[in-house]
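> I need the structure of the sequence given here:
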Amino acid sequence: MKRLALLSILFLLVSCVTHQKGEDGKPGQPGKSAMANNYEILTQSGYGGHETAFNEVITSQERLDELYRELNIESVPTVDFSDNNVVALFMGQKSSGGYSISIDNVKIENKTAFVKVKTTKPREGETVTMALTQPYCIATITKTDKVTFE
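Predicted coordinates for the structure are as follows:
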């Protein structure tokens, strides 16, 4: 009987272990930096963003710290703002899950970064969580004089 209980506990512990996979698919590895594409995602989630939709360009560590506090995110990355800007994309409040916002690509021309925003929504008939969501994405981009969102 003790063996059965121990095996059950062991099974539960093993089944709870998860591995974060990076871009290159190796567990626990962050993968290759997306900065080769002029951007790198710092954080993104379907929950905890702002109720209204907007995009923001952040040019200082102080403002980034403040934004992370607003979003109740404890671990704030240190960004080299001499070489980078940060963009924050907020989709606004949605009535269900299945929504997301991210960066499709960033093109730099004539000291202007053109950030192509990618949004997704649930397909018709798709099963989604019935909870209010506020998708957002925060990423570093190569520093430019101007940022345009597309």
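> okay, CA-based contacts and neighbour counts for the rest of this
Fine.
> where does Val14 land in three-state SS?
In three-state terms, and counting by DSSP: H, G, I helix; E, B strand; the rest coil, Val14 is helix.
> For the residue most central in space within the chain, which residues are in contact?
The centroid of the chain falls nearest to Gln44 when counting by CA atoms, centre = their mean (1.7 Å). Applying CA atoms under 8 Å, 6 or more residues apart in numbering, we find Gln44 in contact with Ser102, Pro135, Tyr136, Cys137, Ile138.
> Please give the element, helix or strand, for the last one.
Taking DSSP states H and E as the definition, Ile138 sits inside strand 136-142.
> name the helices or strands packed onto whatever helix or strand comes next after that strand?
Going down the chain from strand 136-142, the next helix or strand is strand 146-149, by DSSP H and E. For strand 146-149, the elements it packs on are strand 112-120, judged by 3 or more CA pairs under 8 Å, 6 or more residues apart in numbering; DSSP states H and E.
> For the strand it packs on, buried residues please.
The neighbour-count check on strand 112-120 (16 or more other CA atoms under 10 Å) flags Thr112, Ala113, Phe114, Val115, Val117 as buried.
> Could you also give me the structure for this next sequence, so I can compare it with the first?
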Amino acid sequence: MDNEFKTIYVSGYGGDESKGHQIISSYDDLKQEFARLNVPSEVIDNSNIDFKDNVILIAHLGEKNTGGYGIDVEKIEFEEETLIIQTKLSVPEKGGNVTMAITNPFCITIIPKAKKYSVK
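Down below sits the predicted model:
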């Protein structure tokens, strides 16, 4: 099985208030979710997403009190029929300068289709 993935968009603003994830398996659902998250339409246009073999993972870090937080996919691997997705979280440096604003970090990643998904 293919263990390749490609993050196509990362933002500190506009994600869901709670930590979680979504799996998107159609172009229409993707367009609707991009509109909800205010993702530029060029991101879809430039991604060449093949929904026959791939899906989209949108991983949300949840609401944070300052800037400096982020989430991204670090690695993926198959265990039988389940795709295990390991995320990487970024946190601000202790005592570092951060944006004083409520943020909702998220990332959008193209991943291979699987029967089940586990996001860690």
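> Kindly state which residue of structure 2 is aligned to the residue nearest to the centre of structure 1.
Aligned counterpart of Gln44 of structure 1 in structure 2: Val10 (TM-score structural alignment).
> Just tell me the aligned range of the strand holding Ile138 of structure 1 in structure 2.
Counterpart in structure 2 of strand 136-142 of structure 1, with TM-score structural alignment as the criterion, is residues 106-112.
> and if you look at stretch 97-105 of structure 1?
Residues 67-75 of structure 2 are where stretch 97-105 of structure 1 lands, counting by TM-score structural alignment.
> picking up where we left off before, pick out the most distant pair among the buried residues of strand 112-120 of structure 1.
Using CA to CA, these span at most 15.4 Å, a distance reached by Thr112 and Val117.
> and the strand holding Ile138 of structure 1 with strand 112-120, angle?
Taking axes from the mean of the first three to the mean of the last three CA atoms, to 10 degrees, one finds that strand 136-142 of structure 1 is oriented at 150 degrees with respect to strand 112-120.
> Strand 136-142 of structure 1 vs structure 2, mean deviation?
Overlaying structure 2 shows strand 136-142 of structure 1 at a mean distance of 0.5 Å from the equivalent residues (mean CA distance after the TM-score superposition for structure 1).
> Please state the offset of that strand from the chain centre?
Distance of strand 136-142 of structure 1 from the chain centroid (CA atoms, centre = their mean, to the nearest Å) equals 8 Å.
> Show me where structure 1 has its strands.
Taking DSSP state E to define them, one finds strands in structure 1 at 39-45, 53-58, 84-91, 100-109, 112-120, 136-142, 146-149.
> Tell me which residues touch the nearest residue to Ala113 of structure 1 once chain neighbours are set aside, please.
The shortest distance from Ala113 of structure 1 to any non-neighbouring residue, by CA to CA, 6 or more residues apart in numbering, is to Val147 (4.7 Å). Counting by CA under 8 Å, 6+ apart, Val147 of structure 1 touches Val57, Thr112, Ala113, Phe114, Val115.
> let's see it at 10 Å
Val147 of structure 1 makes contacts with Glu56, Val57, Asn85, Val87, Val106, Ile108, Lys111, Thr112, Ala113, Phe114, Val115, Ile141, as judged by CA atoms under 10 Å, 6 or more residues apart in numbering.
> again, but for Ile84 of structure 2
Asn3, Lys75, Ile76, Glu77, Phe78, Ala114, Lys116, Tyr117, Ser118, Val119, Lys120.
> which among these end up buried?
With neighbours counted using 16+ other CA under 10 Å, the contacts of Ile84 of structure 2 contain these buried positions: Ile76, Phe78, Ala114.
> Quick check: which of the strands of structure 1 is nearest to Asn72 of structure 1?
strand 39-45 (12.3 Å).
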